[in-house]
Structures are given as C-alpha cells and as structure tokens.
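**Student:** Here is a sequence together with a model predicted from it:
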Amino acid sequence: MSDRSRLRPAPTVLVALLLCVPPFYLDAFWLRIGLFSLAAAIGAIGLTLLSGTAGQLSLGHAFFLAVGAYGYTWLAGEPGPGLPTALAAVLAVLLAGAVGGLFSPVAGRVRGIYLGVATLALVFLGHHLLLTADSVTGGFNGRSVPPLTVGGFGFTTGGPELVVLGVPFGAEERLWYLGLALFALTWFTARGLLRSRPGRALAALRDSETAAAVMGVDVARHRAAAFVVSSMYAGLAGVLLALAFRRVVPDYFSLGLSVDYLAMIVLGGLGSVAGTTAGAVFVTALPLLMTRYADQLPLVAAPGATDGAVGPTEAARYLYGAAIVVVLLCAPDGLHGLTRRLRDRVRRRKPGTPTRQPAYPAAPARPKEHTP
C-alpha cells in the first residue's frame, strides 16, 4: 500500500473529530441549525441518488419525509401503538420505503418530467391526508414528537442528567451526536452504493437508457429500486427532523420543501454526495441565519414586520434562487465540479507535479527535404 493511500482517510477522520466539538462551544441555536442541516443532507443524498445518479426527476420528496416523521410520531406515541421509540424509528424508515415501493412501478416505467408530475400528486395527496386524518396526524395543529430513547438513554433534556467535560448535555447536544451518526451511516452507504455495480448501472441509465439496456441492465427494476432507496433516505431524514422540531405540522411538508431539496442537489452537484451535503447546509442554514440577523441586514425586515419589506425567509429564497442561476450558467456540475476544477488547477501550478503523458507517442518529425 502506498503512502498516499494510507493517508487518504486522514482528512475524513479530521473532519469527524471537528464535528464532535461544536456541542462543547456552541449554544442551542447553532446546534439546532446543524441538526436541521444534517437532516436535510440525509434527505438530499437520497434525492441525488434518484435524480443525480439515476436521472429521475422527483417532486415528491416532501411526502416521504412526512411519512418518516409522522410514522415515527404515531408508532411511538399516543394515540398509536406506543412502540419503543428506537423500534418506531426503524419501522418509520421501513414504512417510507414500503410506500416508495408501492409507487415504484410508476417510477420504473415513467421518466423525466412525467415522473416529476406524477410525484407532484403525492405531495398534494399527502398534505390533504395530513390535514384530514386527525386521529393519526393531529390535523392542522400537528402532534408532539415522543423523544427517542435507546437502551435507557434519552435524547432529551429530561431524564438522567448528563455532564461531559463540565458541559451539561441537553436535547440539542445529545441529538447532535445522533444526527452525526445517522449522517455518517448515510454518507458511507450512499458512497458505497455509487461505487457498486448497481450504482454504475444507475449511472449508465442516466447517460443512455438504450446503451444500458443493451448491456443487460434491467431498466424498470433499477429505476424502481432507486426510488425505494431514495424514499428510505427521506424517511430517515423525516425521523431526525421530527426529533429536532419536537412537533410536526402538515404545513412544513409542502411543495416548497420538495423544491428546496431540488435546489440542494443542483447547487451541490448532481450525483455527488459531498456536493449535495454542501448544498443542503447552504439552503437550510441561510434562512435561519437571515431570520436571526434580520435587524442587521439591509433591505430585510424583521420577522413579523408589516411594512411590506422582504422577510428573511423570502430573502433567503431569492438568494439561493440567484445562486442556482449562477451555478447553472458558470458551473453546471455544481459546487462539487467547481471544487474539483479548482483543485486540479492548484495541482497543475505546484512545482514538480508530474504532467499527464499523452495517450499515444508523438509521431516522429519528418526530415526536411533539400531542394537541389
């Protein structure tokens, strides 16, 4: 094994260690932003597997997030079966995958904008069910989310007090490490899937459906499987969002949430796990930061103002909408492609960096002909 391959995991370990530090230095507001960003990154990775890798457009991602969030809340709460919360979380993810499996025959046979319109119906249908199924969802006012408990350890402020290095760990600090664990699981499973044979088959489907079929790829089956896997990632994100919000309401899981997830994967780079994560953090954190610092920003009104100025949430949507336009014009492959090109340019400028040799040797020069 070369020195370079041995040192390759070092940046990943360093980033993981740095992500373990924030609960010791940041307050609950910043940890909450991090939790929402981690949940968004999990859901966005699932969507990029479907849209970026398999080339399937979906506008129904918010529906599967709602299935995960409300599935956990009902399975673990009252009214409901009142199952152990850890089991309820696992079953909620499986429930999102099962619902995706029911829709997968459509996803296996319909592609492009037609699948986008079909999944759009899921969002409207799901929002209607969330408002009308009061016994399960709580209707317009939603439901309180039971805190997660694993082996007697509760991810909530109540229960046994926990102090680490002199820092009291409340709900946000405990959920931070749960979110990190779930995100790490999502990250490594998604990267493993992209590098596996099914991942290469999905990429072949995206590039050319005809060529993939000629190579023996079952088009309908792989598309349906990608839709189910994407639905399960969305369900997991929904469970983490429910735990972070502590209350789920139907209005959050609207069409706007699906559009936000599309913005995440476009900004980050279709098919890139790292780029999608960066896009998720940008789209999630921007409106929250603008809401907190609205009184210090020009042309942005404080929340609740009635003077007709632009609110922080609308201003954030304008900003990342403009960012999408800039990315599509200047870097169609998103932040991931832009970062890769900058890294390659820096490597070429380093002295002593070996240059890539041409694939074929240059033809020998022809001798000059001497005219008498």
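**Tutor:** Happy to help now that I have it.
**Student:** all contacts plus neighbour counts: C-alpha atoms, from now on.
**Tutor:** Will do.
**Student:** ranges for the strands of the stretch 1-150 of the chain?
**Tutor:** Ranges of strands within the stretch 1-150 of the chain are 143-144, 149-150, based on DSSP state E, counting those that start in this stretch.
**Student:** Below is an additional structure, to be compared with the one above:
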Amino acid sequence: MTRPRTYVWIAGAVLLLALPFYLDRFWLQAGLFAMAAAIGAIGINLLTGATGQLSMGHAFFLAIGAYGYCVFAGESGGVSGGEGGLTGLGLPTWLAAALAVGVAGIAGGLFSPIAGRLRGAYLGIATLALIFIGQHVLFNAHDLTGGSNGRDVPPLSIFGLTFDDSELVVAAVPFGASEKLWYAGLVLLLGCGLFARGVLRGRPGRAMNAIRDHRIAAGVIGVPVARYRAGVFVLSSMYAGLAGVLLALVFQRTVPDYFGMTLSLEYLAMIVIGGLGSVAGAVAGAAVVSLLPQLLTRYSDALPLVSAPGTGGIAPGEASRYLYGAAVVAVVLFLPGGLAGIAARRSRPTSGPTPGESGEPGQSGESGEER
C-alpha cells in the first residue's frame, strides 16, 4: 500500500517540474539561489553537523568554484566590464565546471591537515582566515578575477544545449537562461542530496557521528579519525565549489564582495535553522535564509519598517539578517533539532506511555529495587 508521504513527494516533484512554465524570472532566480544555497548547505552540514568540524570559511570554497569556472571556461584576453587582459583557458564549459569543483576539493584537501589538528573555536578561527586570504586574492588578482568589478560568467553548454537567454520554445513557453538552469539545478540538488543521504545512512555516516560525539572513543573502536575528517573536508569543499559554479551561472557575473564572511555565517545559520546532520534540514534552512532577503526586497513597500536602502527605514538585507539571527537563537533555545526535528516529531507515530513515562512506576523498576 502506498503511503501518503509518497503522494506528497510525487506532487512536489510534479510542481517543481512545472514551475518554469508559470513563474516569472524573479521567482525562478530566487529558486535557483535557494538550490545553490541548498547544495552548499548540504556540504557544510556534512562537515559541521555530522562530523562536528566548525567551518567559517565555506564562502572561500564557493569563490573557488565560481571563479575557477570563469577562468577555465573564459577566453584568454577577453574584456569584462571595460577591463581587458583577463586570463581564461577557453575549455568546454562542462569540463570547466567539473574542474572548478575538483579544484575546490583540492583546496579543501590542502587545508585538511590543518583542520585535523584543530577543533572547536580554534578550527573556526583557522577557517575564518581563509576568508581574508580569499578576499585579498579576489580583489588583487585582476588577471584572474577582474578585481572589484568581477568578471562575466560564460554560459554553460552541455550536449549542444546552451544555458543562456537564447530562447528555446517548449509548449509555447519561451525558455531563457533561468528556465533552463532551473532543471539543471534540480538535477544537481537531487544528486547531491541523495549522495549525502547515502553517506549519512551508511557506514561513513556512523563513523562521522562517532567522531562528532567523541573523537577519542571513535579512534579506540577503530575509526580512522584523521582520514575521515580529511575526507569530509574535501567532500564539503566540493559541494561548496559546485554551489559556487551554480551561483555564478545564475548571477552571470562574479564579484568579490559576495564571497565574504557574511556568506559563511549565512551558511552556518542555514544548518542550525534546518537541523544539524540532516540533509532535508539543510535544504529547508537554505530555502529560509536565501529566500528571506529576496522576499523582503520584493514586498518592502507593503511591509512596516522595511524600505529601500537610503530611504530611512531598515534595508531588506539588514532586516533579513535580524530575522534569521532571531531564528537561530530561537532554534538553539527551544528547537535543538531545527526544522528537521519538528518534521521528525510530527511524522513519528504516537504510542502509549512507556512504564517510565506513566504516572505509576513500571513493574521492571519495582522488581529491580526489591530483593
């Protein structure tokens, strides 16, 4: 017998596939931002939520993915925003995307020995240093990044299909870049989510949780702690690199200001709000944190205290940070499991009270005390 949850998943899948036929460009781009954020959030949840390694440098690896794609796919000597002399290898865009994700993973692997020696706040401070290093490189390596003006992002092309604004008519609906990228984003998010779910539910996931809960005990029972921590850091970096590639394709231009400390803090907020160690929670938290500022910007005229920047009220971006900051505090105080914990409690079947939970002492407890 098919469970009701199956019908919900089928209906959700049909809805997501049909949305590009009905939504305008704003909503499609908002959804794509949420998909990219969800991929990055799954990655940092594997690292921080499942393995207990605090990372505040996630934005650094997103920047590697975004700019790596531009360098690998861009033409050498091209002009971007009035600046010339940008470096580009001119590789096929699908190969450039794969290489950018690989370079992000290599960067994570190079940093993993440092991460393996540090824990807690010390690891967070060390990863925070990556942000400052990355910002310095992004603003000063003009040949690679275009400096503060950034650089254009070449459109992705796979199997002859180019994800640009050249219209492709499907069922009398013109498909531009956003509509095409929508389905690419869905495929990437589904693949990343299923892979992470398999990791967490298998033997690697149990080892990661053991390392998070008690590193020394995990080593005693035979878990190769150093190898797992290094591997998870590489995997998390690759997720971030893929998220950076998708963000670059959606933005169509990369700028250094976006890949700063604020972005890393937003990713930590995503996994706390959604639920640490949960793939579905990472996706839910990413949707909340990424969509909130866009919704506030869209409806700022109708909301109290929120107004356009420079008009005297609270800017939408600032208001969104207040709101999900408050959400993080509320989750930490009242909902330790986040949104995923709420869903788990609602789906858990109710049963009668256990002997220890009823008003009377259980029989096993009485027999254990009496001699």
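**Tutor:** Thanks, I have the structure now. What you see is a predicted model, and the numbers here were worked out from it, not measured in a lab.
**Student:** what TM-score do we get after superposing?
**Tutor:** TM-score of the superposed chains, computed with TM-score structural alignment, normalised by the length of the second structure, equals 0.91; 351 aligned residues with a C-alpha RMSD of 1.9 Å.
**Student:** about what we covered before: and A211 of the first structure, which of the strands of the stretch 1-150 of the first structure is closest to it?
**Tutor:** A211 of the first structure sits nearest to strand 149-150 of all the strands of the stretch 1-150 of the first structure, at 47.7 Å, using C-alpha to C-alpha.
**Student:** To what extent does the helix or strand following that closest one diverge from the second structure after superposition?
**Tutor:** Counting by DSSP states H and E, the element after strand 149-150 of the first structure in chain order, helix or strand, is strand 153-154. Comparing strand 153-154 of the first structure with its match in the second structure after superposition yields a mean distance of 0.5 Å (mean C-alpha distance after the TM-score superposition for the first structure).
**Student:** Check stretch 115-132 of the first structure too.
**Tutor:** Compared with the second structure after fitting, stretch 115-132 of the first structure deviates on average by 0.4 Å (mean C-alpha distance after the TM-score superposition for the first structure).
**Student:** Would you check the span in the second structure matched by that stretch?
**Tutor:** Mapping stretch 115-132 of the first structure onto the second structure (TM-score structural alignment) gives residues 123-140.
**Student:** Check stretch 201-208 of the first structure too.
**Tutor:** Going by TM-score structural alignment: stretch 201-208 of the first structure matches residues 207-214.
**Student:** Need the contact partners of the matching stretch.
**Tutor:** The contact list for stretch 207-214 of the second structure, computed with C-alpha atoms under 8 Å, 6 or more residues apart in numbering, reads A50, T51, G52, Q53, A217, A218, G219, V223, V225, Y228, R229.
**Student:** Count the residues that sit near the counterpart of the first one in the first structure.
**Tutor:** Read that as A50 of the second structure. Under the alignment by TM-score structural alignment, A50 of the second structure pairs with T53 in the first structure. As a burial measure, T53 of the first structure scores 23 neighbours (other C-alpha atoms under 10 Å).
**Student:** Check the one 5 residues further on too.
**Tutor:** Residue neighbour count, defined by other C-alpha under 10 Å, stands at 27 for S58 of the first structure.
**Student:** Now do the same contact list for it.
**Tutor:** S58 of the first structure neighbours (C-alpha under 8 Å, 6+ apart): L47, L50, S51, L115, G116, T119, L120.
**Student:** quick revisit: of the strands of the stretch 1-150 of the first structure, flag the one that's most buried.
**Tutor:** Most buried of those by mean neighbour count (mean count of other C-alpha atoms under 10 Å) is strand 143-144; its value is a mean of 20.
**Student:** which residues of the second structure does that one align to?
**Tutor:** Counting by TM-score structural alignment, strand 143-144 of the first structure pairs with residues 151-152 of the second structure.
**Student:** which residues in the stretch 151-300 of the first structure form helices?
**Tutor:** Using DSSP state H, counting those that start in this stretch, the helices assigned to the stretch 151-300 of the first structure run over residues 171-195, 197-207, 209-214, 219-245, 255-268, 273-292.
**Student:** Tell me which of the ones you listed sits nearest to A316 of the first structure.
**Tutor:** helix 273-292 (5.0 Å).
**Student:** quick one: the next helix or strand after the closest one to chain centroid distance?
**Tutor:** Counting by DSSP H and E, the next helix or strand C-terminal to helix 273-292 of the first structure is helix 312-330. Its chain's C-alpha centre and that of helix 312-330 of the first structure lie 18 Å apart, by C-alpha atoms, centre = their mean, to the nearest Å.
**Student:** now stretch 68-82 of the first structure
**Tutor:** The mean C-alpha position of stretch 68-82 of the first structure is separated from the chain mean by 24 Å, C-alpha atoms, centre = their mean.
**Student:** Relative to R212 of the second structure, how far out is the nearest residue to L200 of the second structure once chain neighbours are set aside?
**Tutor:** Using C-alpha to C-alpha, 6 or more residues apart in numbering and skipping residues adjacent in sequence, the residue nearest L200 of the second structure is R206, 6.9 Å away. Distance, R206 of the second structure to R212 of the second structure, by C-alpha to C-alpha, to the nearest Å: 10 Å.
**Student:** The two: who's more crowded?
**Tutor:** R212 (19 against 16).
**Student:** sorry, back to before: please pick the buried ones from the contacts of stretch 207-214 of the second structure.
**Tutor:** Buried subset of the contacts of stretch 207-214 of the second structure (neighbour count, 16 or more other C-alpha atoms under 10 Å): A50, T51, G52, Q53, A218, V223, V225, Y228, R229.
**Student:** and F140 of the first structure, what does it touch?
**Tutor:** Counting by C-alpha under 8 Å, 6+ apart, F140 of the first structure has contacts L130, L131, V249, P250, D251.
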